[in-house]
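Student: sharing a model prediction with you, sequence too.
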Amino acid sequence: MTTEPEFITETRAFYDAVAADYTAAFRGHMDSSPVDRAVLGIFAELVRSERPDGKVAELGCGAGRVTGYLHRELGLDVSGVDLSPGMVELARRDHSEVEFTVGSLFELPYGDGGLTGALAWYSLIHTPAEELPRIFAEFARVLAPGGHLVMAFQAGDEPSRQERPWGHPVTLDFRRLRPERVEELSEEAGLPVTFRSVREPEAGEKAQQAYLLARKPKG
C-alpha cells in the first residue's frame, strides 16, 4: 500500500475545511480582475485558433470560479479537476453545466494528448519544489501537440502561511514562485513559454502576480 505524501493530505484537508468560506470570499472576483480576464481571453482565443472544438481543463479548479467563467463567458468546452472533494462538491453545485472530478495533478484524469488547453491557475503553490517536474510532465502528457497551457501564481521566494483561516483549525503554506523558474520547468517538460507578464500587487495582495502561457510544439 502506497502512503500518500503529507503535503497532499494537508492540502486536501485545508481546502475541505475552508471550502464554503473560501468560495464565498472569492465569489464575483473575476468582475474586479481585468488582468485575469485579459489573460484568460488571450488563452481562450489561442485555444480556439488551434481547434475550435478543443477540450480544455482547469487543473486544480477549486470551486470552479475560473472554470465556470471559461465556460459561461468565453464559450470553451471545459472541465475541472481538484484534490479537494469539498471544493468539487461546491463546483458541481454552482456550475452544474460543467463536469468536475476529484483528482490529483500527479495523475490527471485525461488521456494522452486529450486537451487543447490546460490551466494551472494558482494550483502550483502547494507543491514542494522538488515535486514540480512531475506535475509539468503530466501537463505535457495531457496536452495535444499545439495545445496551450496558462499558469498564474504569486511571484516571489518567501511562502505565506495561512493559519486558522475563518477560524478553521487548519494551516497551510502558500508557496510563491519565481517566474523564471516556472518557465524553466515548463520548457524542461517540452512546453516552451510564449507569453509572460508580472503585475504589481493590488488591494489586499502582498505579492506580485505572474502569468505565463506555454505551448506544446506540433513537430
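Tutor: That came through, no problem. Numbers count the residues shown, from 1 in each chain.
Student: C-alpha from now on. contacts and neighbour counts both.
Tutor: Noted.
Student: strands of the chain, start to end?
Tutor: Secondary structure of the chain (DSSP state E): strands at 55-59, 77-82, 99-102, 115-121, 143-155, 160-163, 171-174, 193-199, 208-215.
Student: surely V98 meets S79?
Tutor: Yes - the pair V98 / S79 is scored as a contact, 5.8 Å apart, by C-alpha atoms under 8 Å.
Student: what touches both of these two?
Tutor: By C-alpha atoms under 8 Å, 6 or more residues apart in numbering, V98 and S79 have these common neighbours: T67.
Student: out of these two, which sits in the busier spot?
Tutor: S79 (22 against 18; other C-alpha atoms under 10 Å).
Student: from H148, how far out is the more buried one?
Tutor: 15 Å (C-alpha to C-alpha, to the nearest Å).
Student: biggest helix in this structure by residues?
Tutor: Ordering each helix of the chain by length in residues (DSSP state H) puts helix 6-26 first.
Student: follow-up on the earlier one: need the strands of the chain in a markdown table with distance to S33, can you?
Tutor: Listed next are these as a markdown table, based on distance: least, C-alpha to C-alpha, whole Å:
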| stretch | distance to S33 |
| --- | --- |
| strand 55-59 | 18 |
| strand 77-82 | 21 |
| strand 99-102 | 24 |
| strand 115-121 | 14 |
| strand 143-155 | 13 |
| strand 160-163 | 22 |
| strand 171-174 | 21 |
| strand 193-199 | 12 |
| strand 208-215 | 12 |
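Student: how many residues are close by E188?
Tutor: Neighbour tally, E188, other C-alpha under 10 Å: 13.
Student: so which bits of stretch 132-141 are buried?
Tutor: L132, P133, I135, F136, A137, E138, F139, A140, R141 (16 or more other C-alpha atoms under 10 Å).
Student: what about that stretch, distance to the chain center?
Tutor: Relative to the centre of its chain, stretch 132-141 is centred 13 Å away, using C-alpha atoms, centre = their mean, to the nearest Å.
Student: second one coming, line it up with the first:
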Amino acid sequence: MTDWLTDTRASYDTVAAAYADAVRGSLTGDPYVRAALSLFATLAGGDGPVADAGCGPGHVTAHLRGLGVDAFGLDLSPAMIDVARRDHPGVRFEVGSMTRLPLEDASLSGLLAWWSLVHTPDEALPQILSGFHRVLRPGAPLAVGFHAGEGARLKTEGYGGHPMHVYVYRRTPAAMTARLQEAGFTVEAELCLDPSTPSPSAVLFARS
C-alpha cells in the first residue's frame, strides 16, 4: 500500500465505532442527500448489483437496499466492515480497495462513491476512476459525492476525539467533471449542497 492508503485504513480502523455512531440516522435529517440517493437508485435500476465503494459503516448501502437496489459495500477498513456487518446483518460487505476493485469487468449496474474519494490525492484519481469505468456496464450510472472547493488539510483528530492522519481534499465540480471525462464518463447532472456555507459539497451524476 502507498502511505495514503495505509494512513486512511489505520485512521478509519481507529474511529470506526465512533464514526458509525456519528452518522447513524444522519440521512433522516438530510432531504437533499436522500433525494440524490433516490435518483441514483432510479438510474441504477434493479437488474444487477450496485457497489457502494468506500461504504464505511454501511448506512448508505442499507439505505439503497431499502430503495430496492441490490447494493453491497466495499471499504478499505476492516474495522468499518466489521461495524457494517454488525449493524446491517444480511447485507453483503467486503474489505477492498478502490485502487484495485475485486470485481469483474462490466459487472455492475451502478456504483456509488459517497464522499469516499475525499482522502484520495490527485495522482491516484485516474487509476481509481478508470477502475470504476472498468467494472460498470456500458451506460451504467456513477454518483460521486465530495467536498467542494480547493485545497487540502491534514486531519489529525476524528470522531470521538480519536487520532487520525488523513488529508481531506476539496475539489471543484468542474475539476471533478474533468477527471471523470478523462476516465471515459459523461457527466449528466450536478447537485450543489450548502453552497453558501464554509463547507459546501457537491454530487455529480455520470454514466460510463
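Tutor: Structure received. Computed from a predicted structure; not experimentally measured.
Student: can you tell me what sits against the longest helix of the first structure?
Tutor: With C-alpha under 8 Å, 6+ apart, helix 6-26 of the first structure has contacts from 63, 83-87, 90, 126-128, 165-166, 168, 170-172.
Student: tilt between it and strand 77-82?
Tutor: Inter-element angle recorded for helix 6-26 of the first structure and strand 77-82: 120 degrees (by axes from the mean of the first three to the mean of the last three C-alpha atoms, to 10 degrees).
Student: residues contacting the counterpart of M87 of the first structure in the second structure?
Tutor: Under the alignment (TM-score structural alignment), M87 of the first structure pairs with M80 of the second structure. Going by C-alpha under 8 Å, 6+ apart, M80 of the second structure touches Y12, D13, A16, A17, G56, P57.
Student: hmm, the fifth one is touching D82, no?
Tutor: No - if you go by C-alpha under 8 Å, G56 of the second structure and D82 don't touch, sitting 9.8 Å apart.
Student: same drill for the two, tell me which one is more crowded.
Tutor: G56 (29 against 19).
Student: P78 of the second structure versus the more buried one, what's the distance?
Tutor: 10 Å.
Student: now swap in S208 of the second structure and tell me
Tutor: 29 Å.
Student: now G161 of the second structure
Tutor: For G161 of the second structure relative to P78 of the second structure (C-alpha to C-alpha), the value is 20 Å.
Student: and A175 of the second structure, by the same measure?
Tutor: Where P78 of the second structure is concerned, A175 of the second structure sits at a distance of 31 Å (C-alpha to C-alpha).
Student: what does F205 of the second structure give?
Tutor: Using C-alpha to C-alpha, we find F205 of the second structure at a distance of 28 Å from P78 of the second structure.
Student: can you count the residues close to E104 of the second structure?
Tutor: E104 of the second structure, neighbours per other C-alpha under 10 Å, totals 10.
Student: how about it, what does it touch?
Tutor: V135.
Student: re the thing from before, now flag whichever of the contacts of helix 6-26 of the first structure is closest to E200 of the first structure.
Tutor: H126 (21.8 Å; C-alpha to C-alpha).
Student: what's that closest one aligned with over in the second structure?
Tutor: Applying TM-score structural alignment, one finds that H126 of the first structure aligns to H119 in the second structure.
Student: wait, its match sits on R170?
Tutor: No - shown here, H119 of the second structure and R170 do not form a contact pair, counting by C-alpha under 8 Å, at 9.3 Å.
Student: wait, doesn't V102 of the first structure sit right on V88?
Tutor: Yes - at 6.5 Å, V102 of the first structure counts as touching V88 under the criterion of C-alpha under 8 Å.
Student: who has more neighbours out of these two?
Tutor: Comparing V102 of the first structure with V88 by other C-alpha under 10 Å, the one with more neighbours is V88, at 26 against 18.
Student: isn't the more buried one right up against G62?
Tutor: Yes - the pair V88 of the first structure / G62 is scored as a contact, 6.6 Å apart, by C-alpha under 8 Å.
Student: which neighbours do those two share?
Tutor: V81, D82.
Student: for L40 of the first structure, grab the count of nearby residues.
Tutor: 20.
Student: contact partners for L74 of the second structure?
Tutor: A51, D52, A53, G54, C55, G56, I81, F93, E94, V95, G96, S97 are the contacts of L74 of the second structure under C-alpha under 8 Å, 6+ apart.
Student: redo that, cut-off 6 Å
Tutor: A53, G54, C55, F93, E94, V95, G96 (C-alpha atoms under 6 Å, 6 or more residues apart in numbering).
Student: please apply the same query to A143 of the second structure.
Tutor: L112, L204, F205.
Student: most neighbours of all those, which one?
Tutor: Going by other C-alpha under 10 Å, L112 tops the contacts of A143 of the second structure with 27 neighbours.
Student: give the aligned equivalent of D70 of the second structure in the first structure.
Tutor: By TM-score structural alignment, D70 of the second structure lines up with D77 in the first structure.
Student: how about the nearest residue to that match, chain neighbours excluded?
Tutor: Closest residue in space to D77 of the first structure, ignoring its immediate chain neighbours: K55 at 5.3 Å, by C-alpha to C-alpha, 6 or more residues apart in numbering.
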